[in-house]
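>>> Sequence and predicted structure below; questions after.
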Amino acid sequence: MNAPMKLSVLSTRAANNDQQIRLGGKIRAGIKVLTKAAQNNPKAVSLYNDGVEKRHKFTDIEKRIKDATGIANPMFPRNTPFFNVAASDFGMPEIAALIVDTYGEVRTEHSPRKQLYRFPVVFHSDDLNAVYPNQFKRHGMEPHYESHYGEDGERYCRYLPPVSDQQAAEVRARRIKKVMRREKVVRGRCDPGSCHEFGQGQCKFRGRLLFYVPGIPTTGMLGMETSSEYAAEGIWSDLERIRDALGTIPRSNPNKPGAPIFWITKSLEPRTYFDEHGKKQSGFQWVPKLQADIDIGALLSSGKVLALPSAHTPVAWLSQPKGMPDAVLLPPADATPVQPEGQGAPDVNDQLDQLIEEMGLDQDTVMQYFDVKIAQSWENDPAHVETAIKMLEPLKRLGNECAAKLIGLSVRVSQIGIEPRDFNAYAFARYGKGYTAKIDVLSRIEAEIEALAKLPREAAIAQVRQIDTAAQAA
């Protein structure tokens, strides 16, 4: 008789830790470049060039520029045909250089430097949920909701409840030094089609493809994170098709011993999306893709095909509502050193950055404002960026201070769950025509909205609509 498997403290902790995998490093799909304002700052240019040359993480480069120059938002994302490999994303920084040296190429039409356009991968499991774990996540707001599959196979929304004042007082009274681990609470079923947070763009798809790269020494797996549902669906479908046909995700090439089977690359593909008016548009995007160098027909003819249980369909398949826009290609840009002088005509992103800076607005708030007013991923579509510029111009005529208040109010009421038309009717009913140009009135409305935010969502909405209804009756 086999002896029962022995459990240890570490195995139990690992099993209860949501199976989070510690990565040996990350390969990122995109890069960041300097805004027009930052390009005109020699210190920002110097820090950017130095960071890119040393393959620092773009978030780290951005922080150094903010600290040194005071520019609030010096960089913005750019879609590129190559991947970003930053030394600071790896436990051993030299691994980043080894990956680029081993698999990088120089394609002068995109960049004069060696860049990672494609690289081979080996997948560690036949379980697609282990190869490409994915979920919905809400960050930047409390609570941090996340999707999770229960034992019944259904997808649920859960969160970590905050420590109450009573719990904190008990910890202090009992002089507890090691606070007990809090358990996550199930909020209900995760249904993006009826989810307020998903509809407002607060909760988004997050996926992480896990793999090893041949010839790259590391104990931990490498990962590539993406918020692109389109890319996730493509890679998942390709792996599922191969696994279902062969009974496994191959780890060695039967026809070419020692040669890789799978490669990750990028492909420039046409994308269809809907603009803020519901009109169908099209554009192009560099999309991460899976390529396979394998003769499936020959393997199938060998008769060695096994049946494997199906994995959970990724959350992306079940999430996308009609009319949800996808990102389109931004003008080509590379991570090569930039010069503050001799620039061509600024593109629409630069024009928007300059307008935001002139108005003294907080760029994070502005980004959220246009997420609500235009569409998710609006910043990746030049037509949407032009729309954003046109929307800011009349706000600027109200005065920068009033514009900032109105933008902040729009974002806040959206977070609470109040419809824009209800908010506008509420403000007009209480303060009349012209309230948008009165800073003292906007400050009062701001305080009222914060008071409403403390109420349950349904109660806040009902109170706003009640005031509007009362005004109409009068």
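Cool, got the structure.
>>> use CA for all of it now, contacts and neighbours both
OK.
>>> that's a helix at residue 88, yeah?
Yes. Assessed with DSSP: H, G, I helix; E, B strand; the rest coil, residue 88 lies in a helix.
>>> Which residues are in contact with it?
Applying Cα atoms under 8 Å, 6 or more residues apart in numbering to residue 88 gives the contacts 55-57.
>>> how close does it get to residue 76?
Here the criterion is Cα to Cα, to the nearest Å. By it, residue 88 lies 19 Å from residue 76.
>>> With residue 120 instead?
Distance from residue 120 to residue 76, by Cα to Cα: 29 Å.
>>> ok, now residue 176?
Taking Cα to Cα, one finds residue 176 at 45 Å from residue 76.
>>> Over to residue 48?
Taken as Cα to Cα, the span from residue 48 to residue 76 is 12 Å.
>>> Pull up the overlap in contacts between these two.
residue 34.
>>> who has more neighbours, these two?
Higher neighbour count among residue 48 and residue 76: residue 48, with 30 against 16, using other Cα atoms under 10 Å.
>>> for the chain, what spans make up the strands?
25-26, 31-34, 75-78, 119-121, 134-138, 146-149, 155-159, 185-189, 203-211, 222-226, 262-274, 280-292 (DSSP state E).
>>> one more structure, for comparison:
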Amino acid sequence: MAKANITVHGGTPQLPTLLGQGPARIPVGGKIRAGIKVLTNKAAEQPRVKALYDQGVAAGQSFDQIERAIRAAVPGLKTPLIPRNVPWFTVRAQDFSNPVLAQQIMEAYGEDRGEGRHLYRFPVVFPADQWQAVMPHELAAWSTHEKQFWSEYSADGRTRYCMRHAPVPVDATGRRTIRIFGGRKIVARDVNGGICEPEACREYQAGQCNLTGRFVFFIPGIRSVSAFELNTNSFYAMNAAIQKFETVGFLRGGRISGFLDRQNTTFFLSKKLMDVPHIDDGGRAVRVSQWIIDLEAPVDVTALLRDSEEDVHTTLVEAEFANRVLEATPTPLVDEEKVVAEVMVQEAEPLQGQPSLEQLLALARSYEIDEARYQSYADARWGRGWRLNPHGRRRAWDELERYRNDPEGYRDKVEHELGAAS
């Protein structure tokens, strides 16, 4: 499988180079498919074709590879395979640049629900905060070998253009093509003033141009610097995913990347059986049951709101601390501990129910633990930010609480950890 790249729109611009200036790209090294392909009735009647199909499936070949092998063996069979909607995803070794990854995904997340081991549901982590970057999509028309026309928005997002590759230029004699640096040029299509308007497009009306999109993600536990992708042509799947992206982004201050909360909760991709409406050839609205890709976000919304509130509080405290350090009268050494304590006590009132730094240190002293040694222990255990972060102070308080009936045991724990660290 050839590696692909996904452009992170809105990402940090790169410095100009000989190869151009553009946004960062996410390399894609594997493809999970939304369904399967099976033999048509005509193809299934031929034993040779059936054998090639069964061999390809058993060997983990992609359906494109199987289809090419069948066409090469039986040239008269133009369409040997047709898509079939199933409740699971397809993971084929040949769809990955490193075939071992397909096996790892199935071992980690595959299930047997009575129809063999399949991938029904799996966790995903998105690598960017713009949903347009992790779910790129377009209207596209394909010829036999390449993408012929495709949609692309203007820089301000207001106009959708129909794009195509520019003709390859020739020299003055008209007999020799000119070498093109950086690949074929992309230009707006001449028809309809270059505007993408499906209702006036002959390719779209003929069913040759369709909506296509893909999710781009990492899978926890699967070690790969390249992302994975899952293609979909479903408007309903993508539209529902956008709503969930925007909801989670609103609750997390615009972030959809990474784990969703402090418990390392992730998004999940699965399938849901839905009645999907569409217009038939007679202009009637009908419904058909289909397995549609479903993006889940099984997260405690109240926890997201609480974490967001704590993050704001911590940011304000850290900003005040930095401001005091910068504005302090130059001395050989700024007393960081004193500044932190002042900020926490005098200017950053702790959230309701959250312990202050002074309360924590007082409790540690009641266990006959030296204040400086306790802070050294806590710094090593939770990092220096624990004292500024209400969530970090809560964890420290909970640990102290657990040892109220055994202060001697806690003193031993602190001394043991400090001794191991040194």
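Sure thing, it's come through. Just so it is clear, the structure is predicted and the values come from calculations on it, not from any experiment.
>>> Residue 341 of structure 2 maps to what in structure 1?
Under the alignment (TM-score structural alignment), residue 341 of structure 2 pairs with nothing in structure 1.
>>> element containing residue 341 of structure 2?
With elements taken from DSSP states H and E, the one containing residue 341 of structure 2 is helix 336-342.
>>> Run the chain-centre distance for that helix.
40 Å (Cα atoms, centre = their mean, to the nearest Å).
>>> same thing with stretch 290-307 of structure 1?
With Cα atoms, centre = their mean as the basis, the mean position of stretch 290-307 of structure 1 lies at 35 Å from the chain mean.
>>> now do stretch 447-455 of structure 1
29 Å.
>>> Residue 409 of structure 2 maps to what in structure 1?
With TM-score structural alignment as the criterion, residue 409 of structure 2 matches nothing.
>>> out of everything not next to it in sequence, what's closest to the most centrally placed residue in structure 1?
Centroid-nearest residue in structure 1: residue 227, 4.6 Å away (criterion: Cα atoms, centre = their mean). With Cα to Cα, 6 or more residues apart in numbering as the criterion, residue 227 of structure 1 has its nearest non-adjacent residue at 5.0 Å, and that residue is residue 206.
>>> Per the alignment, the one you found pairs with which residue of structure 2?
In structure 2, residue 206 of structure 1 lands on residue 212 (TM-score structural alignment).
>>> hang on, that match packs against residue 137?
Yes. Under the criterion of Cα atoms under 8 Å, residue 212 of structure 2 makes contact with residue 137 at 5.6 Å.
>>> returning to that earlier point: pick the one among the contacts of residue 88 of structure 1 closest to residue 449 of structure 1.
residue 57 (38.2 Å; Cα to Cα).
>>> Show me what that closest one lines up with in structure 2.
By TM-score structural alignment, residue 57 of structure 1 lines up with residue 62.
>>> neighbours around its match, how many?
22.
>>> Identify the residues contacting it.
Here residue 62 of structure 2 is in contact with 56, 92-95 (Cα under 8 Å, 6+ apart).
>>> What's residue 133 of structure 1 aligned with over in structure 2?
Aligned partner of residue 133 of structure 1 by TM-score structural alignment: residue 136.
>>> So its match versus residue 118 of structure 2, what's the distance?
Residue 136 of structure 2 is 26 Å from residue 118 of structure 2, by Cα to Cα.
>>> now do residue 364 of structure 2
53 Å.
>>> which of the two has more neighbours?
residue 364 (22 against 19).
>>> coming back round to it: what separation do you get for the residue nearest to the centre of structure 1 and residue 204 of structure 1?
Distance from residue 227 of structure 1 to residue 204 of structure 1, by Cα to Cα: 7 Å.
>>> got a list of what the counterpart of residue 85 of structure 1 in structure 2 touches?
Residue pairing (TM-score structural alignment): residue 85 of structure 1 is matched to residue 91 of structure 2. By Cα under 8 Å, 6+ apart, residue 91 of structure 2 lies in contact with 31-33, 102, 106, 119.
>>> that older thread, how about the strands of structure 1 in a markdown table, adding distance to residue 358 of structure 1?
Below are the strands of structure 1 laid out as a markdown table (distance: least, Cα to Cα, whole Å):
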| stretch | distance to residue 358 of structure 1 |
| --- | --- |
| strand 25-26 | 36 |
| strand 31-34 | 17 |
| strand 75-78 | 17 |
| strand 119-121 | 43 |
| strand 134-138 | 31 |
| strand 146-149 | 38 |
| strand 155-159 | 40 |
| strand 185-189 | 43 |
| strand 203-211 | 31 |
| strand 222-226 | 33 |
| strand 262-274 | 30 |
| strand 280-292 | 30 |
